[in-house]
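Undergrad: one predicted model, sequence on top.
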Amino acid sequence: MKHVSILALRDATMSCIDSSYQIFNRVNTFLNYQGRPSFYKVEIVGISDVETLDSGLYRINVTNTIDKIAKTDMVVIPLLCGDFSQAMEKNKGYADWMLKQHQQGAEIVSLCVGSFFLAFTGLLDNRRCAIHWAAKNDFTLMFPRVQAIDDTIITDENGVYTCGGGYSYLNLLLYIIEKHLGRELSVLASKMFEIDIERKSQQPFIIFVGQKRHGDADVLKAQEYIENHSGDQLSVDHLCKTLHLGRRNFERRFKKGTGNSVMEYLQRVRVEFAKKQLESSRKTIQEIIYDVGYNDINAFRKVFKKHTNISPLEYRRKYT
């Protein structure tokens, strides 16, 4: 039997704690129906007997406290809400215990922005971490030694698991179940809880917001110019001439500040503009493509699919 410790972190969301508890216990029920023994022993654990969640909205009676658990097999870190810096400070009492459990071989499962606390412990240093696209900029600034990824839902780094997206933790739980008990049981859980097991990417959901907290005034001017002229025939030379900057130095500074090359940034701004048009306007797809500065329809379709993982037509059907 695998012992699972779901942390009742202060300022965590109640929904993901309860969902994790229910899903792992229901898997035991599925196994029992098949005449097999339960696989998970699930506990909600805290520092004290009663913990406050979701910025004081809930109080929960935990099933155990960390001082009484010498060894666990899996630690589940729930989503955090509110100010991440404050949440990490409130929960630092869990850090040493969690590090000890990891050293003893425990798997660490971080649900969405619970990864802020996981990164705070140092366990994500030099590892990949799936982070919600809206939190990536803040996460990267706080934890530069972590490779933040916003285009995939799940990362698996030798027993340290992360996921990006508020409810994508359900897909991570299915992934964990599959690793422990096989594909058949994971598919059964997917069907019983009606979770789309094939959801792998955050890309269709991303709203591109450029990183602007880099402190480089020239780069910020370039970003604003691109965003205000996304339908123009822009080039790097045109930007440099307009802003009176040397190309080589400008490109280096732009990449350092935003995480994108100039042309990548322009592509993402154009794709974001096209997405809004596809959602709300009556224009044809061809008209929208011309509006964002492309004359080659097929070239833009390739760029659009690169950043959203679906075609413009599929996007319109999904979000119109």
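TA: Cool, got the structure. Numbering: from 1, shown residues only.

Undergrad: contacts and neighbour counts: CA atoms only from here.
TA: Will do.

Undergrad: helices along the stretch 101-250 of the chain, start to end?
TA: Taking DSSP state H, counting those that start in this stretch, the helices of the stretch 101-250 of the chain run over residues 115-120, 136-142, 169-181, 183-193, 217-228, 236-243, 247-258.

Undergrad: between those, which gets nearest to F304?
TA: helix 217-228 (16.9 Å; CA to CA).

Undergrad: list the buried residues in that closest one.
TA: 219-220, 222-223, 226-227 (16 or more other CA atoms under 10 Å).

Undergrad: next up, a structure to set beside the first:
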Amino acid sequence: MSLVAIPEAVVSTLSGIFDVMNAFAMMPQSNSMAIQSPPFRVEIVGVQAGPLGLASHVPVTVQRDITSIESTDIIIVPSVLLGAEGWQKGRYPELVQWLLAMHSRGALLCSACSGLFLLAETGVFDGMEATVHFGYATAFTSVYPQVPIHSERVLVISGKREELITSGASMTWHDLVLYLIGRHVGATAAQAVARFFALQWHQDGLAPYIIFEGRSDHGDLAVQTAQEWIAGHFSVANPLEEMIRLAGLGERTFKRRFTLATGLSPIAYVQRLRIEDAKRRLERTEAPVDEISWQVGYVEPAFFRRLFKRVTGLSPGVYRRRFQIPVYARTQQKG
């Protein structure tokens, strides 16, 4: 297994993957998981062997340069940190050519989070479904519009041989390594590793983590006026009427232009703003769900609950338990 190191790589993802995939030697063996020898030999590889400073300026040692590797079974590109200039294609031509050669010889190409920016440069992901960190989804699509992105998904497996594997935001590298262990060693081994490291599958997807931010780069001033107003008045009754009035457009024209500009109908846009506010209230207060429903603009709590689950994938109660700071981690007030 080859774990690719480049200067933009994030040390926590790289080192985490390295440790977990090398963990079999240190894990206690049980009768249900008797592994005679470590199933993976993980190496940190790069353009040049030796010390390499990563995005956080923490150095790692590249154990092998890619010119010395003629074949490998699995390649993982860990998370990369994008600067203000975004991803610049063409920085690593030798690495891209090596990735293509390894893929042609049967290697799995895997990305953790934003590592897909490098892998996509090979072109083998064109037309193949993939996932990437939701915070980078727009930037990725602008660079690689030919790769269909589903940033709400945790893990996407594509390709004729299921050889193109991408994981979504940040810590979903856990799902990636557990999937690879399950695929190559078995479900029992994957479960044992998950228990040993207290790793969890993100079985509810990434929709609960995504913060809604309406598009504002569309250039339609009438729609932007409505957006600015609704940002502070989404909880009022019948907000659509005021949005149309402020935009100075006919109803049908407004709905058409709003949907074209933002990607959402006006009603769906209002719903997303309300649900986003409800998420913050669930995270930060102890208010009952029915009261939060009213606070964000819904008089029917049952409708609010259904809508909340449709948008986030979780019920309000489950969401609160998942994202509210647990009692044991809260700062104690001194008397």
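TA: Nice, thanks for sending it over. In this text the structure is predicted, and so the values were computed from the model without any measurement.

Undergrad: what TM-score do the two superposed chains give?
TA: The TM-score (TM-score structural alignment, normalised by the length of structure 1) is 0.88; 317 aligned residues with a CA RMSD of 2.6 Å.

Undergrad: once you drop chain neighbours, what's closest to E251 of structure 2?
TA: I244 (6.3 Å; CA to CA, 6 or more residues apart in numbering).

Undergrad: ditto for L185 of structure 1
TA: Nearest residue to L185 of structure 1, sequence neighbours excluded (CA to CA, 6+ apart): E178, at 6.8 Å.

Undergrad: what residue of structure 2 matches up with that neighbour?
TA: By TM-score structural alignment, E178 of structure 1 lines up with G182 in structure 2.

Undergrad: contacting residues for that match?
TA: For G182 of structure 2, the contacting residues are 188-190, by CA atoms under 8 Å, 6 or more residues apart in numbering.

Undergrad: so how far is A237 of structure 2 from it?
TA: Taking CA to CA, to the nearest Å as the measure, G182 of structure 2 falls 51 Å from A237 of structure 2.

Undergrad: repeat that for Q97 of structure 2.
TA: Computed as CA to CA, the Q97 of structure 2 to A237 of structure 2 distance reads 58 Å.

Undergrad: and if you look at I267 of structure 2?
TA: Using CA to CA, we find I267 of structure 2 at a distance of 12 Å from A237 of structure 2.

Undergrad: show residues contacting stretch 4-12 of structure 2.
TA: Contacts of stretch 4-12 of structure 2 with the rest of the structure, by CA under 8 Å, 6+ apart, involve 14, 44-47, 52-56, 58, 62, 75-82, 115.

Undergrad: can you measure across it, start residue to end residue?
TA: 13 Å.

Undergrad: can you name the residues of structure 1 that that stretch overlays?
TA: The aligned range for stretch 4-12 of structure 2 in structure 1 is 7-15, by TM-score structural alignment.

Undergrad: quick one: that stretch to chain centroid distance?
TA: On the basis of CA atoms, centre = their mean, to the nearest Å, stretch 7-15 of structure 1 sits 17 Å off its chain's mean C-alpha point.

Undergrad: same thing with stretch 78-97 of structure 1?
TA: With CA atoms, centre = their mean as the basis, stretch 78-97 of structure 1 stands 17 Å off its chain's centre.

Undergrad: with stretch 42-56 of structure 1 instead?
TA: When C-alpha coordinates are averaged (CA atoms, centre = their mean), stretch 42-56 of structure 1 and its chain have centres 24 Å apart.

Undergrad: what lines up with I244 of structure 2 in structure 1?
TA: Match for I244 of structure 2 (TM-score structural alignment): C240.
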